[in-house]
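I'll drop the sequence and a predicted model, then ask my questions.
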Amino acid sequence: MSKTQPIGIFDSGVGGTSIWKEIHELLPHEHTIYLADSSNAPYGEKPREEIVRLSFKNTEKLLDMGAKIIVVACNTATTNAIQKLRSSFNIPFIGIEPAIKPAATKSQTKAIGILATRGTLSSELFAKTSDLYSKNSKVIEVIGNGLVPAIESGKKDSEEIDKLLQKLLEPMIAEGIDYLVLGCSHYPYLIPNLKRLLPDSVTIIDSGQAVAKQTRVVLNSHNLLSDTPQKPPEFFTNGNPEVLKNLINTATMSYNVTYLDF
């Protein structure tokens, strides 16, 4: 394994680019390859066996592309498949889980909301994490039905998604939450919408920065941190490349977005 090899990142679609942005900002010298498995999004409604199969498919593709570490930028894939991935492949994996610990620790009202997919909320790993950190808090879990398809189809700024969010947030607001944990890597793209719809007293937490920091720690521990600038980021999608381009939306660097049937 060499320092110049890329960081591989995959998600059930375009949402994991919210994680990619944090990694790229913290580790600008690294070459990153991102796989958006949009043709199979959302993972959150699929059976566990299918989530594991898709996670293996994505991992194998990134390994074929020379990845030195793989970031599973999908809560559903992390909570359902990362243990099997780690036991099956000889490469470091970084996962993403809902940030329950900081929310439960800092909450003053002792009521926290978690917006996530069905696949994440029903997973064994999520249940363990929730039980460990939220014993003294009331946790209001809400499945974000319809949010991922709306983001995947480029409708994150639509009136339709605001109406959907309003309905999903109602039970949390009624319970007096002061922290909202985003349990899906697509959802950070809805933070502007959420801020409009939530009381000012509610703090929104996502896991992007924590994942980026953990990626740096693991690369450093394996002596794999790149110390010289590498190739521009590469993005591959088996969905609509335009949706991916619109989310990346940066003029500060060059990058490639390519359709790939994988």
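Thanks, I have it.

alpha carbons only for contacts and neighbour counts from here, please
Fine.

sec struct for residue 71, please.
Three states are possible here, and by DSSP: H, G, I helix; E, B strand; the rest coil the one that applies to residue 71 is strand.

just residue 33 next, same as before
Note that with three-state DSSP, the state of residue 33 is strand.

Wait, it touches residue 231, no?
No: Residue 33 is not in contact with residue 231 according to CA atoms under 8 Å; the separation is 10.0 Å.

who does the helix or strand hosting residue 180 touch, helix- and strand-wise?
When secondary structure is defined by DSSP states H and E, residue 180 falls within strand 179-183. Helices and strands touching strand 179-183, as assessed by 3 or more CA pairs under 8 Å, 6 or more residues apart in numbering; DSSP states H and E, comprise helix 100-106, strand 111-116, strand 203-205.

Just want to know which of residue 33 and residue 231 has more residues nearby.
The neighbour count for residue 33 versus residue 231, taken as other CA atoms under 10 Å, is higher for residue 33 (23 against 15).

Contact partners for the more buried one?
Taking CA atoms under 8 Å, 6 or more residues apart in numbering, we find residue 33 in contact with 6-9, 62, 67, 233-236.

If we use 6 Å, what do you get?
By CA atoms under 6 Å, 6 or more residues apart in numbering, the contact list for residue 33 reads 8, 234-235.

Buried residues in stretch 27-46, which are they?
Residues of stretch 27-46 classed as buried under the neighbour-count rule (16 or more other CA atoms under 10 Å) are 27-38, 41-44.

and here's the other structure:
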Amino acid sequence: MSEQPIGVFDSGVGGTSIWKEIHKLLPLENNIYIADSANAPYGHKSTEQIIELCKKNTEFLLKKGCKLVVVACNTATTNAIKELRETYAVPFIGIEPAIKPAALQSKHKAVGILATKGTLSSELFQKTSSLYTNGQQVIEQVGEGLVELIEEGKVDSEETKILLKKYLQPMIEANIDYLVLGCSHYPYLMPLLIDILPSHVKIIDSGEAVARQTKTILEKHNLLNNQNTNSKNEFYTNGNIGILKSLLNNPFEVNFLAF
């Protein structure tokens, strides 16, 4: 059982930012990744549609023998992970915006959150935010169009820069000292974010925390792979194979997924 793969899925290529952190922390683990790019972004869909897509992704991974599933999508986690945990027997790891550490560490009591509409409007996010941001100024911004641009391979495009400047300007004016990235696609915008934001603003994403939680759960269930062999990593997409390959920066095989 311990040699079986970890399953990871996202609404597209962005979740590879999560997979990279998992692979870095747990290099012996085998992984199977699904980029459901044909249905990206999930943030525009209803809760029912998101749950249906998440179940389809999960069932593909379970048929491949995955021992644990990482939902590497904020919108999918906040809208569907409760249903997934109630439906399937394997452990699930979710991802949600790291609002808690940002709120607790903010000296200016002003925090920015860049996320999808589906994440910001979800009950889970609203509950977490209200718990930790009392008395703080929270600037929530829907990153409309950003996921689509990343899925099209336009991470460094002028169009992306213009959108980011527009979305970040109210946060800069509010003197935020933390920016929370609430979408697993957004870490790929890090160079642009650093260039646009004042130098004192710290940017937080959830990748490392998800990797640590994955390790904790594997240990808890005695599922850690301790075999000293090269790990096997498989990638599937129903979108542009070339864009997924370009983000992996490695000669991994990428397969077309006919979803």
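Ah, there it is. Nothing here was measured: the structure is a model prediction, and the numbers come from that model.

now what about the TM-score between them?
Their TM-score after superposition, calculated using TM-score structural alignment, normalised by the length of structure 2, is reported as 0.98; 258 aligned residues with a CA RMSD of 0.8 Å.

hang on, the earlier thing: contact partners of the strand holding residue 180 of structure 1?
The contact list for strand 179-183 of structure 1 (CA under 6 Å, 6+ apart) reads 98, 103, 112-116, 202-206.

do that again at 8 Å, thanks
Among residues not part of strand 179-183 of structure 1, those counted as contacts by CA under 8 Å, 6+ apart are 75, 97-100, 103, 107, 111-117, 120, 188, 202-207.

returning to that earlier point: got TSV for the helices and strands packed on strand 179-183 of structure 1, with mean neighbour count and distance to residue 159 of structure 1 too?
As requested, these are arranged in TSV below (neighbours: other CA atoms under 10 Å; distance: least, CA to CA, whole Å):
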stretch	mean neighbour count	distance to residue 159 of structure 1
helix 100-106	19	29
strand 111-116	26	19
strand 203-205	18	21
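
Out of the ones you listed, the one nearest residue 244 of structure 1 is which?
Go through those one by one with CA to CA and the one that ends up closest to residue 244 of structure 1 is strand 111-116, at 21.2 Å.

Remind me what the closest one packs against, helices and strands.
Under the contact criterion of 3+ CA pairs under 8 Å, 6+ apart, strand 111-116 of structure 1 touches helix 100-106, strand 138-143, strand 179-183.

can you rerun that using 6 Å?
Other elements packing on strand 111-116 of structure 1 under the criterion 3 or more CA pairs under 6 Å, 6 or more residues apart in numbering; DSSP states H and E are strand 138-143, strand 179-183.

neighbours around residue 136 of structure 1, how many?
Here the neighbour count serves as a burial measure; for residue 136 of structure 1 (other CA under 10 Å) it reads 12.

Confirm it sits in a helix?
No: inclusion of residue 136 of structure 1 in a helix is not indicated when three-state DSSP is applied; the result is coil.

just to revisit the earlier point, identify the farthest-apart pair in the buried residues of stretch 27-46 of structure 1.
Greatest spatial distance among these (CA to CA): 29 and 44, at 32.8 Å.

tell me the helices in the stretch 1-150 of structure 2, going along the chain?
With DSSP state H, counting those that start in this stretch as the definition, the stretch 1-150 of structure 2 shows helices at residue ranges 16-25, 47-63, 74-87, 99-105, 117-120, 123-132, 146-151.

Distance check, the residue nearest in space to the middle of structure 2 against residue 14 of structure 2.
Most central residue of structure 2, judged by C-alpha distance to the mean C-alpha position with CA atoms, centre = their mean, is residue 184 at 2.8 Å. In this structure, residue 184 of structure 2 and residue 14 of structure 2 are 5 Å apart, going by CA to CA, to the nearest Å.

if we can go back for a sec, element containing the residue nearest to the centre of structure 2, please.
Applying DSSP H and E as the criterion places residue 184 of structure 2 outside every helix and strand.

and it, what does it touch?
Going by CA under 6 Å, 6+ apart, residue 184 of structure 2 touches 14-15, 73.

For the stretch 151-262 of structure 1, just list every one of the strands.
Using DSSP state E, counting those that start in this stretch, the strands found in the stretch 151-262 of structure 1 span residues 179-183, 203-205, 234-237, 256-259.

Return the most buried member of the ones you listed.
By mean neighbour count, with neighbours taken as mean count of other CA atoms under 10 Å, strand 179-183 ranks first of the strands of the stretch 151-262 of structure 1 at a mean of 26.

how much does that strand stray from structure 2?
On superposition with structure 2, the average gap between strand 179-183 of structure 1 and its aligned counterparts reaches 0.1 Å (mean CA distance after the TM-score superposition for structure 1).

what about that strand, distance to the chain center?
Taking CA atoms, centre = their mean, to the nearest Å, one finds the center of strand 179-183 of structure 1 at 12 Å from the center of the full chain.

got it, and stretch 248-262 of structure 1?
Stretch 248-262 of structure 1 sits 18 Å away from the centroid of its parent chain (CA atoms, centre = their mean).

buried residues in it?
Neighbour-count burial for stretch 248-262 of structure 1, counted by 16+ other CA under 10 Å, picks out 248, 257-258.

out of the residues you listed, who's nearest residue 57 of structure 1?
Residue 57 of structure 1 lies nearest to residue 258 out of those, by CA to CA, at 18.1 Å.
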